[in-house]
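S.K.: Please work out how this folds:
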Amino acid sequence: MAAATRTGYGARLVQKVSSGRAFAKVAPHIIPALDRAVHRLTRGKVLLSAQMLPGVVLTTTGARSGLSRRTPLACMPEDGGTWLLVGSNFGRPGHPAWTANLLAHPDAEISWKGRDIAVRARLLTGEERAAAWAAALRFWPPYAKYQARVEREIRLFRVVERAPDRDSRGRA
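M.R.: Below you'll find the predicted structure:
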């Protein structure tokens, strides 16, 4: 969490820029493509966007297609080895596709700091969501502007590490 809690002009400037509508129009087309390319070239060790916020590459199963989908995302690491994923979609109207994928297929994988981790995602609701949302706003204040721009409730998922899948012989 240290990256997001940095103070100073640079952090405030990035937060201000990332809160704007122009950023919401351009960023979804540029940032994920750059992140995927750099992540692939560095064999999972680097995400450009993680220079400001912690990040993962989430691999889900497509809700409709059943195909594997890889999405670079900012994340909020939590104590106890869990991660909070925020379906902000940069403050754009629709839910991001990866959230529908997790709703349909909660077993997924994240690449975290060069390590592939099998995870299970759970959509947060009620008081648990409210507490996580408050933590997310402290972590990255622009989420409040994203929520103010959209009518939908931004989806929040907690992902937890799960045991690796085993084959018929009990091997991972």
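S.K.: Only C-alpha atoms from now on, for both contacts and neighbour counts.
M.R.: Will do.
S.K.: How about residues contacting stretch 39-54?
M.R.: 1, 3-4, 11, 31, 34-36, 38, 55-56, 72, 74-77, 111-115 (Cα atoms under 8 Å, 6 or more residues apart in numbering).
S.K.: So how do I select the buried members of those residues in ChimeraX?
M.R.: To isolate the buried members of the contacts of stretch 39-54 in ChimeraX, using 16 or more other Cα atoms under 10 Å:
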select :4,35,36,38,55,56,72,74,75,76,77,111,112,114
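S.K.: Looking at the contacts of stretch 39-54, which are in strands?
M.R.: Secondary structure defined by DSSP state E assigns 55-56, 72, 74, 76-77, 111-112, 115 of the contacts of stretch 39-54 to strands.
S.K.: to compare against the first, here's another:
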Amino acid sequence: MSDQKTSGRQGGTPGAFSRWMQHRMNARMNRKVRRGKGTFMGMDVLILNTVGSRTGEPRQTPVAWFADDGDGRLVVASGGGSQNPDWFVNLMANADKATIELPGYEAAPITPHRLEGAERDAAWQRIATAQPRIAKYQSKSDREYPVVRLTPR
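M.R.: As a prediction, the model looks like this:
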């Protein structure tokens, strides 16, 4: 799920096979969400629709989400490796074009807001409590994973 950069190649970028496999897995999860079944490994999943920052092409990425206060949703840009995942880069570059699809629902426009400081810390605590494996994953990384609040527009 998501854009994980976990190949054994130098530079931390995935090889052709890893990219092909990720594309297949994402497409399968997207079909599942659109059929109204949005969970993976015990986490709720939505489809994040973005526009490629370099290509301008539409992108659809299944992403785990966590409840936020009110009607927002929290997502974590983990993605493995030393760089942020492609979906995060695309989301921040073209925030005004982003939408999400919740299981069984049509795409709805959202506004992303990258959380910082105490706001991020509080959100991270909720996420790590809900899914301790994400905190463990973070502890093995040399970068702090961005946390983004997605709110309806």
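S.K.: May I see the ones in strands among the contacts of stretch 39-54 of structure 1 arranged in TSV, with distance to residue 89 of structure 1 as well?
M.R.: Formatted as TSV, these follow (distance: Cα to Cα, whole Å):
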residue	distance to residue 89 of structure 1
55	15
56	15
72	12
74	11
76	15
77	19
111	20
112	20
115	25
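S.K.: ok, now which ones touch the alignment partner in structure 2 of residue 124 of structure 1?
M.R.: Aligned by TM-score structural alignment, residue 124 of structure 1 pairs with residue 115 of structure 2. Shown in contact with residue 115 of structure 2 (Cα under 8 Å, 6+ apart): 146-149.
S.K.: Any of those buried? List them.
M.R.: 146-149.
S.K.: now the strands for structure 1?
M.R.: Under DSSP E, structure 1 gives strands at 55-61, 68-74, 76-78, 82-87, 107-112, 115-123, 155-161.
S.K.: Make JSON lines out of those strands and add distance to residue 144 of structure 1.
M.R.: Below are the strands of structure 1 laid out as JSON lines (distance: least, Cα to Cα, whole Å):
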{"stretch": "strand 55-61", "distance to residue 144 of structure 1": "19"}
{"stretch": "strand 68-74", "distance to residue 144 of structure 1": "15"}
{"stretch": "strand 76-78", "distance to residue 144 of structure 1": "15"}
{"stretch": "strand 82-87", "distance to residue 144 of structure 1": "12"}
{"stretch": "strand 107-112", "distance to residue 144 of structure 1": "25"}
{"stretch": "strand 115-123", "distance to residue 144 of structure 1": "19"}
{"stretch": "strand 155-161", "distance to residue 144 of structure 1": "13"}
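S.K.: how about the nearest residue to residue 119 of structure 1 once chain neighbours are set aside, what does it touch?
M.R.: Spatial nearest neighbour of residue 119 of structure 1, excluding adjacent residues (Cα to Cα, 6 or more residues apart in numbering): residue 161 at 4.3 Å. Neighbouring residues of residue 161 of structure 1 by Cα under 8 Å, 6+ apart: 81-82, 117-120.
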